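Novice: I'll drop the sequence and a predicted model, then ask my questions.
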Amino acid sequence: MARVGLTTERLTRAGAELADEVGFDQVTVSALARRFDVKVASLYSHVKNSQDLRTRIALLALEELADRAAEALAGRAGKDALTAFANVCRDYAREHPGRYAATRFRLDPQTAAASAGVRHAQMMRAILRGYDLTEPDQTHAVRLLGSVFHGYVDLELAGGFSHSAPDSEESWVRVLDALDSLLRDWPAR
C-alpha cells in the first residue's frame, strides 16, 4: 500500500526540488524514496520508474517556464519582447538550475507535442513576428535564439564567465542587443 499523502503531483514537485538541490541527472526514484523515508516500491504506484519521474519533472518545468514567459511577454513586441523572454529563461535557470536542466530533457514525440514546449515555440515565433521574418528564416531564427539563450545560460551557470571582465551581465545585455540587430537586419539568402 502506498504511504498516505504521496501523490504523483507531490512526488513530481519533490523531484523538481531535488533536481534544484543535487542536479537533474541525479534524480531517481531511489533518491526520492530516501527523501520521503519510504521504500522505493511504495513510489511505483505513482511513478513507473526514474525515466517517468524525470519526464514529469521536465513537463512541470516547461509549464512553469511557459507561464512565466507568457506573463513577461504580455503587451510587448520587438526587442522588448525578445529581452523579456531571454531574461525569463535566464532568471528561471538561476533560480531553478535543476528544473532548467529538465526543460531540455528529451521527451518522446507524443509527450513533447502535448507539452508546454509547444507554448515556448509559439511564444518564440510570436516574438519573431515583430521582426517580420518568414519561413524558413523564422525557423532558423528560433534555433539561433534557443542556442544563444541556452548556451549562454549553461556557460554562466557553470562559472564560465566568472573569472574575466567585463561582467557577464554586461555581456548578456550586449548579446541581446546584437540579436535584436541581427533579427532586424536578417541576412538575405
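Specialist: Done, it's in. Residues are numbered from 1 along each chain as shown.
Novice: Going by C-alpha atoms from here, please, whenever you check contacts or count neighbours.
Specialist: OK.
Novice: Which residue is the nearest non-sequential neighbour of residue 155?
Specialist: Closest residue to residue 155 apart from its sequence neighbours, by C-alpha to C-alpha, 6 or more residues apart in numbering: residue 161 at 7.1 Å.
Novice: In contact with that neighbour: list those residues for me.
Specialist: 155, 167, 168 (C-alpha atoms under 8 Å, 6 or more residues apart in numbering).
Novice: want to compare, so here's the second one:
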Amino acid sequence: MIRVGLTAERVTLVGAELADEVGLEHVTMSAVARRLGVKDASLYAHVRNLEDLRGRIALLGAEEKTIRIAEATAGRAGKDALVAYANAWRTYAHDHPGRYTATQLPMEIDPELLARSPGPRRAIELTYSMLRAYALEEPDLTDAVRLMRSSLHGFVSLEAAGGFAHARPAEDTWVRCLDALHTLLERWPEHHEGEPA
C-alpha cells in the first residue's frame, strides 16, 4: 500500500537532505524511512533500492547545480563567465556536499528517469557553450572541459576534506587558480605532429 503524501520526489529530497548532513555514503533506506516516519518497506513503492535513490539524488543535485551555474553565467563571456561558473560550482559544493558528491560518482540510473531529467544534459551544454568563447575546437574543447572539471572538482574536494592546511587562505588560491585556468584556456597549446588528436 502506498502511503498518502509519500512520493519518489519527497523520498529523494529527504535522502538528499540526509546526504548533505551525514554524507552520501551514510544514506541508507532505513535512515530515510526513519526521517520520514515510515517503515522501510513503504519506500520501495517509490524507489527501487538504495542505488536507485542515490541515482535520484545525483539527478536532483545535477539539476540544482546546473540552475545555479546557468543563472550565474547568463549574459557573461570569457573570463567573467569562467569565474561565475566556477564560483557557482564551488558554492553549490559547499552548500550541498552530499548532493554534490552524488553528482560526481558513476551511478546506475534508470534510463527513462535520466531521459526526463534535463540537469546532466544541460550541464554539458552550459559547459561547452561557456568554453566556446575561448575559440577551442574539437578535440581541444573536450580536453578543456575535462581539465576545467578536474580542476574545480579537485579543489572543492580537497577543500571539503580539509586538505588545505597552509596559512594562505584557500580563497586567495582559488582566485589565482581561476586566473591561471583562464590564461591556459586563452593560450591553449597547439597539437604537434605525432601527438594524438
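Specialist: Arrived safely. From a predicted model like this one, the values you see are computed outputs, not experimental measurements.
Novice: Can you calculate the TM-score here?
Specialist: The TM-score (TM-score structural alignment, normalised by the length of structure 1) is 0.94; 188 aligned residues with a C-alpha RMSD of 1.4 Å.
Novice: thinking again about what came up before, how about the secondary structure of the residue nearest to residue 155 of structure 1?
Specialist: Here residue 161 of structure 1 is recorded as coil under DSSP: H, G, I helix; E, B strand; the rest coil.
Novice: what do you get for residue 144 of structure 2?
Specialist: Three-state assignment for residue 144 of structure 2 (three-state DSSP): helix.
Novice: Give me the neighbour count for residue 187 of structure 1.
Specialist: By other C-alpha atoms under 10 Å, 8 other residues sit near residue 187 of structure 1.
Novice: sorry, back to before: okay, the residue nearest to residue 155 of structure 1 and residue 151 of structure 1: tell me how far apart.
Specialist: Counting by C-alpha to C-alpha, to the nearest Å, the gap from residue 161 of structure 1 to residue 151 of structure 1 is 12 Å.
Novice: quick one on the thing from earlier: which of the contacts of residue 161 of structure 1 tops the neighbour count?
Specialist: Within the contacts of residue 161 of structure 1, most neighbours by other C-alpha under 10 Å means residue 168, with 16 neighbours.
Novice: To which residue of structure 2 is that residue aligned?
Specialist: Aligning on TM-score structural alignment places residue 168 of structure 1 opposite residue 170 in structure 2.
Novice: Report the contact partners of that match.
Specialist: Contacts of residue 170 of structure 2 (C-alpha under 8 Å, 6+ apart): 159, 164.
Novice: Residue 183 of structure 2 versus that one, what's the distance?
Specialist: On the measure of C-alpha to C-alpha, residue 170 of structure 2 and residue 183 of structure 2 end up 20 Å apart.
Novice: ditto for residue 148 of structure 2
Specialist: Distance of residue 148 of structure 2 to residue 183 of structure 2, computed by C-alpha to C-alpha: 12 Å.
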